[in-house]
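**Student:** Sequence plus predicted model, see below.
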Amino acid sequence: MSTSFERYQKRRLISSYFSVVISISLVLFLLGLLGLLVLNTKKVADHFKEQIALTVYLKDNAKDVEIEQLKKSLAMAEYTKTSVFVSKEQAAEEQSKEIGEDFMDFLGYNPLQNSIDVHMKADYVDSEQIDKIASDITAKNFVDEVIYDKPLIALLNDNVKKISFWILVISGVFTFIAVLLINSSIRLAVYSKRFIIKTMQMVGATKSFIRRPFIWQSVKLGIIGAVLALIGMGIVLFYLNKSFPELELLRDSTLLIGLFVGVFLMGIFITWLSTFFATSRFLNLKTDELYY
């Protein structure tokens, strides 16, 4: 009979530990994913900014030497990520493919111009800086005009600011919720042993002596949960980097290591703190209050 009861208690204890570990790992996993999102918000925003092209149209009477000088100066400019020269013949060929017929047969000539497509570095993609850059390029007498999507740039910068703000707000809220969830799981685990705590206290055990095994057990569960969360984060990060290599998610290894270490330490710290306060609460209760 006693053996059966002991087995039941053991299964119940293992089930309790399992639920605590799962709760901790899921919460830390989601918190880690949110951390990855926060770290890579600027990188994703920069990726979209660098897709916007500044197109420089050249006059038909522009000399080859002038075009070469402009190509080199744009390629070496501090604001340039990539620059590509598109001849009027290439532009006509691409246009014909898009419309499905050769428009030059109808017109009898090629109305398009030689151009240079400049993709700028993300830090320079804002209306004021691009206006200045466009004005400097347009000042050259062999440049016809410089075109870029000004409304799109303004909209993109505005949305990036809004998204960054709300991600920070959500991160703060989610961190608070994560602490509450882990704390609740730990409190439930300690609550099931409240009578053991009080019994130890009644026979003369000190508070620190009683707390020690509970805290150590919770910290071990926190470590296991954190390791499971980190494994999940690593798998997600691997597949995201494989699916979106242009974002270079693994490039900033220092930040990633810091995030992983932070999640691991958070799992330990929250479980330690929650167990400390949970055991303190039951240590300070009177025996009659344990039943409520």
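**Tutor:** Perfect, thanks for sending it.

**Student:** can we go C-alpha only for contacts and neighbour counts from here?
**Tutor:** Fine.

**Student:** Helix or strand for the residue nearest the centre of the chain, just tell me which one.
**Tutor:** By Cα atoms, centre = their mean, the mean C-alpha position of the chain lies nearest to residue 37, the distance being 1.4 Å. Secondary structure assignment for residue 37, by DSSP states H and E: helix 2-49.

**Student:** immediately after that helix, which helix or strand?
**Tutor:** Next along from helix 2-49, by DSSP H and E: strand 53-58.

**Student:** Report the separation between the residue nearest to the centre of the chain and residue 24.
**Tutor:** Separation of residue 37 from residue 24 (Cα to Cα, to the nearest Å): 20 Å.

**Student:** now swap in residue 130 and tell me
**Tutor:** Residue 130 is 48 Å from residue 24, by Cα to Cα.

**Student:** what do you get for residue 126?
**Tutor:** 42 Å.

**Student:** Looking at these two, which one has more neighbours?
**Tutor:** Set side by side, residue 126 and residue 24 show more neighbours around residue 24, with 29 against 15, by other Cα atoms under 10 Å.

**Student:** The spatially closest residue to the more buried one that is not a sequence neighbour is in what secondary structure piece?
**Tutor:** Once flanking residues are discounted, residue 24 sits nearest to residue 225: 5.2 Å by Cα to Cα, 6 or more residues apart in numbering. For residue 225, the element it lies in under DSSP H and E is helix 207-243.

**Student:** next structured bit after that helix?
**Tutor:** Counting by DSSP H and E, the next helix or strand C-terminal to helix 207-243 is helix 253-283.

**Student:** which other helices and strands contact that following helix?
**Tutor:** helix 2-49, helix 150-191, helix 194-202, helix 207-243 (3 or more Cα pairs under 8 Å, 6 or more residues apart in numbering; DSSP states H and E).

**Student:** If we use 6 Å, what do you get?
**Tutor:** helix 207-243 (3 or more Cα pairs under 6 Å, 6 or more residues apart in numbering; DSSP states H and E).

**Student:** buried set for the helix it packs on?
**Tutor:** 210-211, 214-215, 218-230, 232-234, 237 (16 or more other Cα atoms under 10 Å).

**Student:** take the one below as the second:
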Amino acid sequence: MSSSFDKFQKRRLISSYFSVVLSIFLVLFLLGMLGFFIINSKKLADDFKEKIAMTVFFKNEANDTILKAFDAELKKSPFAKSYVYVTKEAAAKQHTDIIGEDFLEFLGENPLQNSFDIHLKADYVVKDSISKIESNLRKNAMVSDIVYDKQLVNLVNDNIKKVSMWILIVSVFLTFIAVLLINSSLRLSIHSHRFIIKTMQMVGATKSFIRKPFVTRSLKLGLLGAGLAILALIGVLIYVQTNFPNLGILDDKLLIGLVLLAVLGVGILITWLSTYFATQRFLNLRTDDLY
């Protein structure tokens, strides 16, 4: 009879530990993913901005000397991330490939112009900066026209501001939920030992002596949950890097290391604080209140 009861208690204890570790793991994993999303959100936003092209068309009178001079100017410019020179012949071939017919046969001549497709650095893809760049480029007398999607530029910047605000709100909310979930799991675990705590106190054990094994056990569970969360996060990073290498998610190893350390630190800190205050609560309760 005693043996079966001991086995039941052991299974109950293991189940309690498992639920605590699982809750810590899930919460810290979600916080870690949020951290990675935050540090990579600017990179993703910048990458999207730098895909917006500004096309500078030149008049037919612009000779090779003028085009080479403009090419050299772009190389020295602080705003150009990359650019491609597109001849009017190459542009005509692109149009023919797209529409499936050679429109030059109908027109008899090529109406297109030589152009430069310029991809600006992300910091310059804002309304004021891109307008100044456009104004400066138009000072060249051989520039026929400059085309880019102004509405898309404004839309991207407005949406980035909105998304950044919501990321901040969600981060605060999830952090609060994380603290509550881990705290609740540990409180429930300690609640099952409330009679042991009070018995030890009644026979003269000090509060620090009673609290120590509970804090030590919770820290071990916190370390285990945090360790599993870190391993899972590293697995996700490797998976994303393998399948989406263009994102360069592993480029900033320092920030990645800081996020992983933060996950470990949060796991230790929350478990320690939750266990300390939970045991303190039961230590301060009267015996009648335990029921």
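**Tutor:** Ah, there it is. The structure presented is a predicted model; accordingly, all values stated were derived computationally and were not measured.

**Student:** What would you report as the TM-score here?
**Tutor:** Once superposed, chain against chain, the TM-score is 0.98 (TM-score structural alignment, normalised by the length of structure 2); 291 aligned residues with a Cα RMSD of 0.8 Å.

**Student:** sorry, back to before: which residue in structure 2 aligns with the residue nearest to the centre of structure 1?
**Tutor:** Counting by TM-score structural alignment, residue 37 of structure 1 corresponds to residue 37 in structure 2.

**Student:** separation between that match and residue 211 of structure 2?
**Tutor:** To residue 211 of structure 2, residue 37 of structure 2 is 38 Å away according to Cα to Cα.

**Student:** swap in residue 202 of structure 2?
**Tutor:** Distance of residue 202 of structure 2 to residue 211 of structure 2, given as Cα to Cα: 14 Å.

**Student:** Grab the nearest non-local neighbour of residue 241 of structure 1.
**Tutor:** Spatial nearest neighbour of residue 241 of structure 1, chain neighbours left out: residue 249 (5.7 Å); criterion: Cα to Cα, 6+ apart.

**Student:** Can you give me the neighbour number for residue 142 of structure 1?
**Tutor:** 18.

**Student:** for residue 38 of structure 2, same thing?
**Tutor:** Residue 38 of structure 2: 15 neighbours (other Cα under 10 Å).

**Student:** how near is it to residue 50 of structure 2?
**Tutor:** 19 Å.

**Student:** just residue 195 of structure 2 next, same as before
**Tutor:** 64 Å.

**Student:** between those two, who's got more neighbours?
**Tutor:** Neighbour totals were compared for residue 195 of structure 2 and residue 50, and residue 50 leads with 20 against 15 (other Cα under 10 Å).

**Student:** Quick one: residues contacting that one.
**Tutor:** Contact analysis of residue 50 of structure 2 by Cα atoms under 6 Å, 6 or more residues apart in numbering lists 119, 120, 121, 122.

**Student:** and the second one, how far is that from residue 277 of structure 2?
**Tutor:** Looking back up the chat, that one is residue 120 of structure 2. 54 Å.

**Student:** out of these two, which sits in the busier spot?
**Tutor:** Counted by other Cα under 10 Å, residue 120 of structure 2 and residue 277 do not tie: residue 120 has more neighbours, with 22 against 14.

**Student:** how near is the residue of structure 2 positioned farthest from its centre to residue 8 of structure 2?
**Tutor:** The centre of structure 2 is farthest from one residue, residue 1, which by Cα atoms, centre = their mean lies 54.5 Å away. Look at residue 1 of structure 2 and residue 8 of structure 2: by Cα to Cα, they are 11 Å apart.

**Student:** Just the buried positions in stretch 101-121 of structure 2, please.
**Tutor:** 112, 113, 114, 115, 116, 117, 118, 119, 120, 121.

**Student:** got a markdown table for these, with secondary structure too?
**Tutor:** Shown next, in a markdown table, are these (DSSP: H, G, I helix; E, B strand; the rest coil):
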| residue | secondary structure |
| --- | --- |
| 112 | coil |
| 113 | coil |
| 114 | coil |
| 115 | strand |
| 116 | strand |
| 117 | strand |
| 118 | strand |
| 119 | strand |
| 120 | strand |
| 121 | coil |
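
**Student:** okay if I get those as a markdown table plus distance to residue 147 of structure 2?
**Tutor:** Formatted as a markdown table, these follow (distance: Cα to Cα, whole Å):
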| residue | distance to residue 147 of structure 2 |
| --- | --- |
| 112 | 14 |
| 113 | 13 |
| 114 | 13 |
| 115 | 10 |
| 116 | 11 |
| 117 | 10 |
| 118 | 10 |
| 119 | 12 |
| 120 | 13 |
| 121 | 17 |
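
**Student:** Matching residue 273 of structure 2 against structure 1, which residue comes up?
**Tutor:** Under the alignment (TM-score structural alignment), residue 273 of structure 2 pairs with residue 273 in structure 1.

**Student:** For burial, what's the neighbour tally of the residue nearest to residue 195 of structure 1 when sequence neighbours are not counted?
**Tutor:** Nearest non-adjacent residue to residue 195 of structure 1, counting by Cα to Cα, 6+ apart: residue 290, 7.4 Å away. Applying other Cα under 10 Å, we find 12 residues neighbouring residue 290 of structure 1.

**Student:** these two touch, right, residue 84 of structure 2 and residue 117?
**Tutor:** Yes: assessed by Cα atoms under 6 Å, residue 84 of structure 2 is found in contact with residue 117 at 5.2 Å.

**Student:** Just want to check the distance between residue 202 of structure 2 and residue 239 of structure 2.
**Tutor:** 55 Å.

**Student:** ditto for residue 122 of structure 2
**Tutor:** 27 Å.

**Student:** With residue 277 of structure 2 instead?
**Tutor:** 39 Å.

**Student:** Same question for residue 230 of structure 2.
**Tutor:** As judged by Cα to Cα, residue 230 of structure 2 and residue 239 of structure 2 stand 14 Å apart.

**Student:** Next: residue 92 of structure 2.
**Tutor:** According to Cα to Cα, residue 92 of structure 2 and residue 239 of structure 2 sit 41 Å apart.

**Student:** ok, residue 64 of structure 1 - how many residues close by?
**Tutor:** So residue 64 of structure 1, with other Cα under 10 Å, has 9 neighbours.

**Student:** just residue 77 of structure 2 next, same as before
**Tutor:** Residue 77 of structure 2 is flanked by 10 other residues according to other Cα under 10 Å.

**Student:** now residue 43 of structure 2
**Tutor:** 16.

**Student:** Just the element for residue 101 of structure 2, please.
**Tutor:** For residue 101 of structure 2, there is no host helix or strand (DSSP H and E).

**Student:** how many neighbours does the equivalent of residue 188 of structure 2 over in structure 1 have?
**Tutor:** Matched by TM-score structural alignment, residue 188 of structure 2 corresponds to residue 188 in structure 1. Neighbourhood size, residue 188 of structure 1 [other Cα under 10 Å]: 14.
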